[in-house]
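*Asks:* Any chance you could fold what I've pasted below:
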Amino acid sequence: MIFYYPKSLYDNSARWHIFPLLKSLMKEENNWAKNLSITENIDEADCVILPMSWNYYHTHNNIQEVLNYYKNLPNNRPIVSFVFGDFGVKVPKTFSGYVFRSNGGKSKQSSNHKGLPVFIEDPILKYFPNQDAIPKATSNKATVGFCGQAIKLGKNSIKEVLKTAVKNMLSSIGYTKRDTEQLISTTYFRWKILNNLQKSDKVISNFILRKAYRAGVASEKDRLSTSIEFYNNIKDSDYVICMRGAGNFSTRFYETLAMGRIPVFVNTDCLLPLESKINWKEHVVWVAYNERHLVAEKVYKFHKKHDNTSLNNLFLANRKLWEEQLQLYPFFNTFFNED
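*Replies:* Have a look, this model is predicted:
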């Protein structure tokens, strides 16, 4: 697959907003790219990349320039773009090219919006290089892990909801270009789910609850320590609670798969990657938002279908899924081969 990008719409100084595949392909050494490359001649390209995020183009007031380029794109080549960050922005309805995004609500988006994984370092290579970190002994009861921010109902929860309500109002009146968000306190939402599991006798809870993101640490040494604690919590669990944070997606979802464990995925209208190719319900415990109060029962029923051998086979299958379809180059190779 050969890609072209318009340099007139590119800004090298805004590195976070560069299309992730493009940013990687521009590096001198690309041993992982395999069948993906860039050309400076659009006639050689199979696909055009809109180089910066829609967030960037909104901020710099050049949406119309982007749409003019798209309208005059030669030879009807497919064009890909992306939305960056925790919160979505409005993409013009006249743009029918692909829009990759982790954020936003699935039901609010048109069919050209596609789920984008959160691309992470390989945690096994980084934190457990000399260990066989995936297979584990399991018991009749499922061990459910979670390490992260979760706070009981209080002032923090009210502030979260009020802040979202104000942002939604500003979006609705056209003052900002951000998407509207679900009115929810995400830290209390997590606490409520975890509390449900802790009260259940059907599962074993393995929780490390924090009142601040990454336990509020600042130094590199402390960040390493909390990261090791985080991944050990995943490694020592069978299942890991994965639900939205500030944005409507879960980085923990991909960290859990990379560690060869099973996400307990609480679906808040999320847009998952490769939905037409991956049967996600075979890889996760799927919990619909309106059934979140049944989370312990759903984990219990899922676990009862497995013995130690089949559960370890699923651990390995989830690790393989992440390796072969959810890392940067494998994801885009899979996507374009699929489409």
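*Asks:* From here on, just use CA atoms for contacts and neighbour counts.
*Replies:* OK.
*Asks:* residue boundaries of the helices in this structure?
*Replies:* Using DSSP state H, the helices of the chain run over 20-25, 54-59, 63-71, 123-127, 155-172, 186-199, 220-235, 251-258, 295-304, 308-321, 328-338.
*Asks:* Using JSON lines, lay out those helices together with mean neighbour count.
*Replies:* Below are these laid out as JSON lines (neighbours: other C-alpha atoms under 10 Å):
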{"stretch": "helix 20-25", "mean neighbour count": "18"}
{"stretch": "helix 54-59", "mean neighbour count": "18"}
{"stretch": "helix 63-71", "mean neighbour count": "14"}
{"stretch": "helix 123-127", "mean neighbour count": "14"}
{"stretch": "helix 155-172", "mean neighbour count": "15"}
{"stretch": "helix 186-199", "mean neighbour count": "19"}
{"stretch": "helix 220-235", "mean neighbour count": "16"}
{"stretch": "helix 251-258", "mean neighbour count": "24"}
{"stretch": "helix 295-304", "mean neighbour count": "18"}
{"stretch": "helix 308-321", "mean neighbour count": "18"}
{"stretch": "helix 328-338", "mean neighbour count": "16"}
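*Asks:* Which among the ones you listed is found nearest to Leu116?
*Replies:* Taking C-alpha to C-alpha as the criterion, Leu116 comes closest to helix 328-338 out of the helices of the chain, the separation being 8.6 Å.
*Asks:* Distance from the closest one to the middle of the chain?
*Replies:* In terms of C-alpha atoms, centre = their mean, to the nearest Å, the gap separating the centre of helix 328-338 from the centre of its chain is 16 Å.
*Asks:* what's the closest non-adjacent residue to Glu324?
*Replies:* Closest residue to Glu324 in three dimensions, ignoring its sequence neighbours and counting by C-alpha to C-alpha, 6 or more residues apart in numbering: Pro330, at 5.6 Å.
*Asks:* Next, the second sequence, to be compared with the first:
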Amino acid sequence: MLKFYTYIKEITPENRKRVFPMLFDWFYLENPLVKEYFKQVEAIEEADVCILPIDLGFYLSNNRKQEVEQFIAAAKQNNKKVWIYSGGDFGTTIEEDLITFRLGGFHSKMNANTFVMPSFVNDPYSTIITSKWQPLSKNEKPTIGFVGNADGSFSKWVKEALIYSKQVLLRLLKKDFTDNQSFYPSSSMRFKLLDKLRVSDRIDADFIYRNKYRAGANNEAQKSKTTLEFYENIERNLYTFCLRGSGNFSVRFYETLMMGRIPVLIDTDVRLPYHNHVDWNNHCVIATSQNYIEQIVAFHEKHSEEELIEIQKKNRRLALEQLNRQAYFISISKLENSI
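*Replies:* So this is what the prediction gives:
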């Protein structure tokens, strides 16, 4: 059992959406499984780890950096490890001897104490899909699906450039404390890479392009319809194309794993969860934007139907058992270099 200390005063209804994810399960949901593996202590001297209770970016954006520094100093004075949550698409890099949890970032720039969290997704088979989960058989050609924002127009590129310019300006004005990154027009890049798959005679493509998030759905009926279309596309294709969004990570990657299918991840210097403990090449196709078609075909031809079925089963099991929020932090607490 991992004993933790935190600033209990920050656990308020207003902070519910920005609290450290494990603390959300502990305080707001009072999840019994989490309470089996973690124990709150009132004295910092009794703790194994000190957890900064709120998203780091919230402190920085609200001129509360001094509180973060005081929390870290108190932990160090007592020789305690510090866990920090840096939320949002981009995240913020902080001192090397702290343990930081974030959704994305660039693997080559992150230190060994930075843990990438999964995007915590619900099981569609318990919420929206009524059929029972089944693995797919192997077809002669790899079938690859995609539903989402992919727009190759110049106007879309300009829009993404303007959004990027605004982010740069906010960072220069010290109103945004997230990490700098190069311009990456994700929707435009997605369209470009998908189009090469679409015209390839080595691939069976099943794509639905959207030019708005959720196809512009603005009521619950429309949201349910587009969500079902999204997951049905993943369900009927052995592979799903996954490319980063504005942040350097793909939510679709985790949704594909949850659906028990095989992600095709375009590597943009990503770090995946459990990167030192899971061989992700056994679960997905990881390729560059230069060789992704060849990598998909090679992966498909390399594996027998029985092996592809087993990969699908392993992916769904991995998502259900290790990539949900409760299981993730329980697993992290057990890793030797995290406490």
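*Asks:* Any idea what the TM-score comes out to?
*Replies:* Between these two chains, after superposing, the TM-score reads 0.92 (TM-score structural alignment, normalised by the length of structure 1); 333 aligned residues with a C-alpha RMSD of 1.9 Å.
*Asks:* thinking again about what came up before, for the helices of structure 1, which one sits closest to Thr138 of structure 1?
*Replies:* Between the helices of structure 1, helix 308-321 lies closest to Thr138 of structure 1; by C-alpha to C-alpha that is 6.0 Å.
*Asks:* okay, the angle between the closest one and helix 328-338?
*Replies:* Relative orientation of helix 308-321 of structure 1 and helix 328-338, computed by axes from the mean of the first three to the mean of the last three C-alpha atoms, to 10 degrees: 90 degrees.
*Asks:* Helix 308-321 of structure 1 to helix 295-304, inter-axis angle?
*Replies:* The directions of helix 308-321 of structure 1 and helix 295-304 differ by 110 degrees, with the same axes, to 10 degrees as the criterion.
*Asks:* From Glu96 of structure 2, how far off is the residue nearest the centre of structure 2?
*Replies:* When C-alpha atoms, centre = their mean is applied to structure 2, the residue found nearest the centroid is Ser119 (3.4 Å). Using C-alpha to C-alpha, to the nearest Å, one gets 24 Å for the distance from Ser119 of structure 2 to Glu96 of structure 2.
*Asks:* Same question for Gly247 of structure 2.
*Replies:* Following C-alpha to C-alpha, the distance that separates Gly247 of structure 2 from Glu96 of structure 2 is 21 Å.
*Asks:* if we can go back for a sec, Val99 of structure 1 versus the residue nearest to Glu324 of structure 1, what's the distance?
*Replies:* Computed as C-alpha to C-alpha, the Pro330 of structure 1 to Val99 of structure 1 distance reads 18 Å.
*Asks:* hmm, back to that, alignment lookup: the residue nearest to Glu324 of structure 1 to structure 2.
*Replies:* Superposed on structure 2 with TM-score structural alignment, Pro330 of structure 1 falls opposite Ala327.
*Asks:* Apart from its neighbours in sequence, what residue is nearest Thr187 of structure 1?
*Replies:* For Thr187 of structure 1, the nearest residue in space outside its immediate sequence neighbours is Ala150; the separation is 4.6 Å by C-alpha to C-alpha, 6+ apart.
*Asks:* Sorry, slip of the keys, the one I care about is Leu2 of structure 2.
*Replies:* Distances taken as C-alpha to C-alpha, 6+ apart put Phe38 closest to Leu2 of structure 2, at 4.7 Å, once the chain neighbours are dropped.
*Asks:* So what's the residue count around the counterpart of the one you found in structure 1?
*Replies:* When structure 1 is aligned by TM-score structural alignment, the residue opposite Phe38 of structure 2 is Leu36. By the criterion of other C-alpha atoms under 10 Å, Leu36 of structure 1 has 16 neighbours.
*Asks:* Can you give me the end-to-end span of stretch 138-153 of structure 2?
*Replies:* Between the start and the finish of stretch 138-153 of structure 2 there is a gap of 35 Å, counting by C-alpha to C-alpha.
*Asks:* same deal with stretch 126-134 of structure 2?
*Replies:* With C-alpha to C-alpha as the measure, stretch 126-134 of structure 2 spans 14 Å from end to end.
*Asks:* ditto for stretch 99-113 of structure 1
*Replies:* One end of stretch 99-113 of structure 1 to the other measures 5 Å (C-alpha to C-alpha).
*Asks:* Please identify the buried residues of that stretch?
*Replies:* 99-106, 113 (16 or more other C-alpha atoms under 10 Å).
*Asks:* From Ser187 of structure 2, how far off is Tyr5 of structure 2?
*Replies:* Computed with C-alpha to C-alpha, the distance linking Tyr5 of structure 2 and Ser187 of structure 2 is 42 Å.
*Asks:* Can you work out which other helices and strands pack against whichever strand or helix holds Lys76 of structure 2?
*Replies:* Assigned by DSSP states H and E, Lys76 of structure 2 belongs to helix 65-77. Packed against helix 65-77 of structure 2, as judged by 3 or more C-alpha pairs under 8 Å, 6 or more residues apart in numbering; DSSP states H and E, are the following elements: helix 56-61, strand 81-86.
*Asks:* can you name the residues of structure 1 that the last one overlays?
*Replies:* Okay, so that is strand 81-86 of structure 2. Counting by TM-score structural alignment, strand 81-86 of structure 2 corresponds to 78-83 in structure 1.
*Asks:* Please identify the buried residues of that stretch?
*Replies:* So stretch 78-83 of structure 1, judged by 16+ other C-alpha under 10 Å, has buried residues 79-83.
*Asks:* export the residues you listed to JSON lines and tack on distance to Lys304 of structure 1?
*Replies:* Conversion of the buried residues of stretch 78-83 of structure 1 to JSON lines gives the following (distance: C-alpha to C-alpha, whole Å):
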{"residue": "Ile79", "distance to Lys304 of structure 1": "45"}
{"residue": "Val80", "distance to Lys304 of structure 1": "43"}
{"residue": "Ser81", "distance to Lys304 of structure 1": "42"}
{"residue": "Phe82", "distance to Lys304 of structure 1": "40"}
{"residue": "Val83", "distance to Lys304 of structure 1": "40"}
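*Asks:* Spatially nearest residue to Ile84 of structure 2, not counting backbone neighbours?
*Replies:* What sits nearest to Ile84 of structure 2 in space, not counting adjacent residues and going by C-alpha to C-alpha, 6+ apart, is Thr100, at 4.8 Å.
*Asks:* Quick check: the gap between that neighbour and Ser289 of structure 2.
*Replies:* For Thr100 of structure 2 relative to Ser289 of structure 2 (C-alpha to C-alpha), the value is 29 Å.
*Asks:* next one: Arg210 of structure 2
*Replies:* When distances are taken as C-alpha to C-alpha, Arg210 of structure 2 and Ser289 of structure 2 turn out to be 21 Å apart.
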